[in-house]
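Asker: Model the following, please.
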Amino acid sequence: MSAGTELTGRFALVTGAGRGIGAAVVARLAGDGARVLATDVDPEGAETLAGQYPAQVTVRELDVTDAGAVESLVEEAERTLGPLDIAVNVAGVLRCSDVTDLSDEDWAHTFAVNTGGVFHVSRAAARRMAARGRGSIVTVASNAAGVPRAGMSAYAASKAAAVMFTKCLGLEVAARGVRCNTVSPGSTLTGMQRAMWAASGAEDEAAAARRVIEGDLAAHRTGIPLGRIAEPEDVADAVLFLVSDRARHITMHDLYVDGGATLRA
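Answerer: Predicted structure coming up:
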């Protein structure tokens, strides 16, 4: 874990904090001195982080698809915990299906979380940050937003929308001192990745990971040039950089963290 002090005195909101990338982001921010409001629709997993950082991490339940709940939580947090300096959108869902078999419910739910949730949280944060003249918003998207993936149309489209939304927001609030960036991971060892492997009938995790690293010509998918699957901490480190003063002149940027898998297409 990070053990710096660069973010000491800053207050961050993280969604999807109960597991995977979200939990890694909370740990990185807290480890670098920030106070963190860790939120998730199922916040139980984030309680472990609160135990590790009792003076820094506060856990709350939050459904990012509920605009009213988001606004209420951000308002309460600013009143009781302090002004929000950082917001990180990690909450996301993946519903895999060919387009011809994709249900209306799966399409709508994917967009409600992956795009609507980003809108609700970013809007609530940006309103307050812009009024104070400072702040940083990071959206965790996906390299699938830039490269077509078979069976992932809803996910890819929702993440592409989230990327462009975040860039547009960044343009609107740049003059008021708020930076907005995205981090786009590739295959990462999370529960979402493992569930996708299980659904595809993978015999074991090592074999499934090896196929991702090697690529799949039949699925029109390149491998990973760096030869490894990402860990959640790899993505969290990119987030930590973008919210820090080291990235003070970076906004509207989409940082790919995928080991070169998209060949930056």
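Asker: can we go C-alpha only for contacts and neighbour counts from here?
Answerer: Noted.
Asker: show me where the stretch 101-250 of the chain has helices.
Answerer: Remark: helices assigned in the stretch 101-250 of the chain by DSSP state H, counting those that start in this stretch are 104-111, 117-132, 153-173, 191-199, 205-214, 232-243.
Asker: of all those helices, which lies closest to residue 185?
Answerer: With C-alpha to C-alpha, the closest approach to residue 185 among the helices of the stretch 101-250 of the chain belongs to helix 232-243: 6.5 Å.
Asker: Now do the buried residues in the closest one.
Answerer: Within helix 232-243, the residues scored as buried using 16 or more other C-alpha atoms under 10 Å are 232, 233, 234, 235, 236, 237, 238, 239, 240, 242, 243.
Asker: Identify the farthest-apart pair in those residues.
Answerer: Within the buried residues of helix 232-243, 232 and 243 form the most distant pair, 16.9 Å apart (C-alpha to C-alpha).
Asker: re earlier: pipe the helices of the stretch 101-250 of the chain into a markdown table and attach distance to residue 181 per row.
Answerer: Formatted as a markdown table, those follow (distance: least, C-alpha to C-alpha, whole Å):
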| stretch | distance to residue 181 |
| --- | --- |
| helix 104-111 | 19 |
| helix 117-132 | 11 |
| helix 153-173 | 7 |
| helix 191-199 | 23 |
| helix 205-214 | 27 |
| helix 232-243 | 7 |
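Asker: now for the ones you listed, which one comes closest to residue 257?
Answerer: helix 232-243 (6.5 Å).
Asker: counting contacts, what elements does that closest one pack onto?
Answerer: If you count contacts as 3 or more C-alpha pairs under 8 Å, 6 or more residues apart in numbering; DSSP states H and E, helix 232-243 packs onto helix 20-31, strand 135-140, strand 178-185, strand 254-257.
Asker: And the ones you listed: which comes nearest residue 105?
Answerer: Nearest to residue 105, of the helices and strands packed on helix 232-243 and by C-alpha to C-alpha, is strand 135-140 at 23.0 Å.
Asker: one more, for comparison:
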Amino acid sequence: MPFTLATWNINSVRLRAGLVGHLLTEEAPDVLCLQECKSPVDKIPAETFADLGYPHLIARGQKGYNGVAILSRLPIEDLGHTDWCEMGDARHIAGRLENGVVIHNFYVPAGGDVPDPEQNPKFAHKLNFVAEMRDHFAAERPEKAILVGDLNIAPREDDVWSHKQLLKVVSHTPVETDHLAQAQEAGGWVDVTRKDIPEGQLYSWWSYRSPNWDSSDKGRRLDHVWASRDLAPAAHSSRILRAARGWEKPSDHAPVFATFDV
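Answerer: Got it, this is the predicted structure:
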């Protein structure tokens, strides 16, 4: 049975519960992974989503920041989380569907504004976080697995509006893209979105600072869907729902979709 998965940095699941409901109703993914939920788990409007046909929820939350959740209309087992960098942040959750597919949902630290780990502890945290991801999946090579989330790094030149102008901007610096490439290679992960859409500019985030985000189109692809090598051939129909960035009081991220024939 094929299933469709979406990942979305929602930037407050309570504030934007209506947008989540709209996505679930109109696009109907089987599984929706959310990041930056900014809510304790018991405050997530789970009943609202259950009424829309998504009775299964696994989540880790914090008041006001971070937070990850997986909404599913398919039964899913909570596999726990990893406390990356031992910071106590709610930045990871894992679940297993009844077909055996394991889903990892990540919210990688943004890294602040200064791309220097010596001057900026937030940037050092980001690099250490991705390095721990690399080492973890190198030691436990994933099989029949999907990794999604806001990884806060746009790896390719065509994943940003201007490669040259963003080389010294956090999210596209060489040290970040190198770290992400190492994490991807160590785990044997395949970038499903770029497998399906190999060419051309592709973005999932547009800054709130730009009121004309659509016409100026200064975006970055920060949100990703990866699959283990054994599962990647089953992936298809990747897309980014750009229109969601233009919804009323939107997140600054757009949902990313992929379908898997498993």
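Asker: What's the TM-score once they're superposed?
Answerer: TM-score for the superposed chains, counting by TM-score structural alignment, normalised by the length of the second structure: 0.46, backed by 191 aligned residues with a C-alpha RMSD of 5.5 Å.
Asker: re the thing from before, how about the helices and strands packed on helix 232-243 of the first structure in a markdown table, adding distance to residue 48 of the first structure?
Answerer: Listed next are these as a markdown table, based on distance: least, C-alpha to C-alpha, whole Å:
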| stretch | distance to residue 48 of the first structure |
| --- | --- |
| helix 20-31 | 9 |
| strand 135-140 | 22 |
| strand 178-185 | 24 |
| strand 254-257 | 26 |
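Asker: As JSON lines, the ones you listed with mean neighbour count and distance to residue 127 of the first structure would be great.
Answerer: JSON lines is the format used below for these (neighbours: other C-alpha atoms under 10 Å; distance: least, C-alpha to C-alpha, whole Å):
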{"stretch": "helix 20-31", "mean neighbour count": "26", "distance to residue 127 of the first structure": "22"}
{"stretch": "strand 135-140", "mean neighbour count": "28", "distance to residue 127 of the first structure": "10"}
{"stretch": "strand 178-185", "mean neighbour count": "26", "distance to residue 127 of the first structure": "10"}
{"stretch": "strand 254-257", "mean neighbour count": "21", "distance to residue 127 of the first structure": "22"}
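Asker: Among those, which comes closest to residue 74 of the first structure?
Answerer: Proximity to residue 74 of the first structure, assessed across these by C-alpha to C-alpha, is greatest for strand 135-140 (13.9 Å).
Asker: Now tell me what touches the closest one from outside.
Answerer: 84-90, 118, 122, 125-126, 129, 162-163, 166, 177-185, 239, 242-243 (C-alpha atoms under 8 Å, 6 or more residues apart in numbering).
Asker: repeat that with 6 Å
Answerer: By C-alpha atoms under 6 Å, 6 or more residues apart in numbering, the list of residues contacting strand 135-140 of the first structure from outside reads 85-90, 129, 178-184, 243.
Asker: Can you report how many residues lie near residue 51 of the first structure?
Answerer: Residue 51 of the first structure has 12 neighbours, counted by other C-alpha atoms under 10 Å.
Asker: for residue 26 of the second structure, same thing?
Answerer: Neighbour count for residue 26 of the second structure, taken as other C-alpha under 10 Å: 9.
Asker: mind checking how far it is from residue 7 of the second structure?
Answerer: 15 Å (C-alpha to C-alpha, to the nearest Å).
Asker: One more: residue 177 of the second structure?
Answerer: Taking C-alpha to C-alpha, one finds residue 177 of the second structure at 20 Å from residue 7 of the second structure.
Asker: Compare those two (neighbour count), which wins?
Answerer: residue 7 (28 against 16).
Asker: In terms of secondary structure, what does the strand or helix carrying that one contact?
Answerer: Residue 7 of the second structure belongs to strand 2-9 when assigned by DSSP states H and E. On a contact count with 3 or more C-alpha pairs under 6 Å, 6 or more residues apart in numbering; DSSP states H and E, strand 2-9 of the second structure meets strand 31-35, strand 256-261.
Asker: Which elements pack onto the shortest one?
Answerer: Contact partners of strand 31-35 of the second structure among helices and strands, from 3+ C-alpha pairs under 6 Å, 6+ apart: strand 2-9, strand 68-72.
Asker: tell me what the last one is packed against?
Answerer: So that's strand 68-72 of the second structure. Packing partners of strand 68-72 of the second structure (3+ C-alpha pairs under 6 Å, 6+ apart): strand 31-35, strand 56-60.
Asker: count of residues packed around residue 178 of the second structure?
Answerer: Neighbour tally, residue 178 of the second structure, other C-alpha under 10 Å: 14.
Asker: From residue 236 of the second structure, how far off is it?
Answerer: 26 Å.
Asker: try residue 107 of the second structure
Answerer: 23 Å.
Asker: Tell me which of these two has more neighbours.
Answerer: A side-by-side neighbour count of residue 107 of the second structure and residue 236, using other C-alpha under 10 Å, places residue 107 first with 24 against 18.
Asker: so that one sits right up against residue 150, yeah?
Answerer: Yes - judged on C-alpha atoms under 6 Å, residue 107 of the second structure makes contact with residue 150 at a distance of 5.1 Å.
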